[in-house]
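Enquirer: Quick one: sequence and predicted model below, then my questions.
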Amino acid sequence: MASSPSQSRYQSPPYPSASKLSDSMCYAAYAASLKCLDDSNYDKSKCQDQFYTYKECRKKEREIRLEQNRHKSFFS
């Protein structure tokens, strides 16, 4: 059965540079924070360490991405 246009639209990211969360270097920290929430019956106060770890990872990931793109130009 052939896939409809709406189904094929979701098979790849809308933009070539778009990435999946699972491709992020912070995916393990993200998954750990969700697991903590699940294990603690969604008591956020018990998962502050995991949230902090994920937040710091996202900061580091952003800094790396900014450094990689520092010399790229939108006008070239």
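Expert: Perfect, thanks for sending it. Numbering: from 1, shown residues only.

Enquirer: going forward, measure contacts and count neighbours with C-alpha atoms only.
Expert: Will do.

Enquirer: Could you list the buried residues of the strand or helix carrying Ser33?
Expert: Using DSSP states H and E, Ser33 maps to helix 27-39. Judged by neighbour count (16 or more other C-alpha atoms under 10 Å), helix 27-39 contains these buried residues: Tyr27, Ala29, Tyr30, Ala32, Ser33, Leu34, Cys36, Leu37.

Enquirer: Structure two is appended below for comparative analysis:
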Amino acid sequence: MPSPAPSSLRFPLPLLFWAPSKVKVGARKKTGRMPVVAGRLRDPDINPCLLESDASTRCMDEYNYDKERCSAHFLKYKNCRKFWNSIMIQRRRDGVKPSMPTAAERDIILQAMGKMPY
């Protein structure tokens, strides 16, 4: 037979511990929209490496998530992020707003370079 509960536990627990909650933890409305962060990552004005990201994702899907077969795509994405990050740092130093060029400005920058730097 189990030992009786200590005298401190004979009284009901505070409401905080045993009352059912009306708010479900982790529940959120299903609106059919992407979360804000995911939407921002899909915006070509914010994400300069959207094409490279999509290419690496497609590669992973195509080759059943064999990372070795997609290493060229990963490297291209990594170099893209490095390149645009360096542009963003330089623009921030120069006081240019916004620090990340828009998609149209990025096209002009890439055309001026003549070839893809990554």
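Expert: Good, I have the coordinates. Just so we're clear, the structure is a prediction, and the values are computed from it rather than from any experiment.

Enquirer: element containing the aligned residue in the second structure for Leu66 of the first structure?
Expert: By TM-score structural alignment, Leu66 of the first structure lines up with Ile89 in the second structure. In the assignment (DSSP H and E), Ile89 of the second structure maps to helix 71-94.

Enquirer: That helix vs the first structure, mean deviation?
Expert: When the first structure is overlaid, helix 71-94 of the second structure sits 0.5 Å from its aligned residues on average, using mean C-alpha distance after the TM-score superposition for the first structure.

Enquirer: Tell me how many other residues surround the equivalent of Arg69 of the second structure over in the first structure.
Expert: By TM-score structural alignment, Arg69 of the second structure lines up with Lys46 in the first structure. Residues contacting Lys46 of the first structure under the criterion other C-alpha atoms under 10 Å number 14.

Enquirer: pretty sure Lys46 of the first structure contacts Lys35?
Expert: No: look at Lys46 of the first structure against Lys35 with C-alpha atoms under 8 Å: they stay out of range, at 11.5 Å.

Enquirer: circling back to that earlier point, tell me what the helix holding Ser33 of the first structure is packed against?
Expert: helix 48-69 (3 or more C-alpha pairs under 8 Å, 6 or more residues apart in numbering; DSSP states H and E).

Enquirer: Give me the distance from the helix it packs on to the chain's centre.
Expert: 10 Å (C-alpha atoms, centre = their mean, to the nearest Å).

Enquirer: got the buried residues for it?
Expert: Buried, per 16+ other C-alpha under 10 Å, within helix 48-69 of the first structure: Gln50, Phe51, Tyr54, Cys57, Arg58.

Enquirer: Ser19 of the first structure: which of the buried residues of helix 27-39 of the first structure is nearest?
Expert: Of all those, Tyr27 has the smallest distance to Ser19 of the first structure: 12.0 Å, by C-alpha to C-alpha.

Enquirer: which residue in the second structure lines up with that closest one?
Expert: Checking TM-score structural alignment: Tyr27 of the first structure goes with Leu50.

Enquirer: And the nearest residue to that match once chain neighbours are set aside, how close does it get to Ala104 of the second structure?
Expert: Spatial nearest neighbour of Leu50 of the second structure, excluding adjacent residues (C-alpha to C-alpha, 6 or more residues apart in numbering): Pro44 at 6.4 Å. Distance of Pro44 of the second structure to Ala104 of the second structure, given as C-alpha to C-alpha, to the nearest Å: 10 Å.
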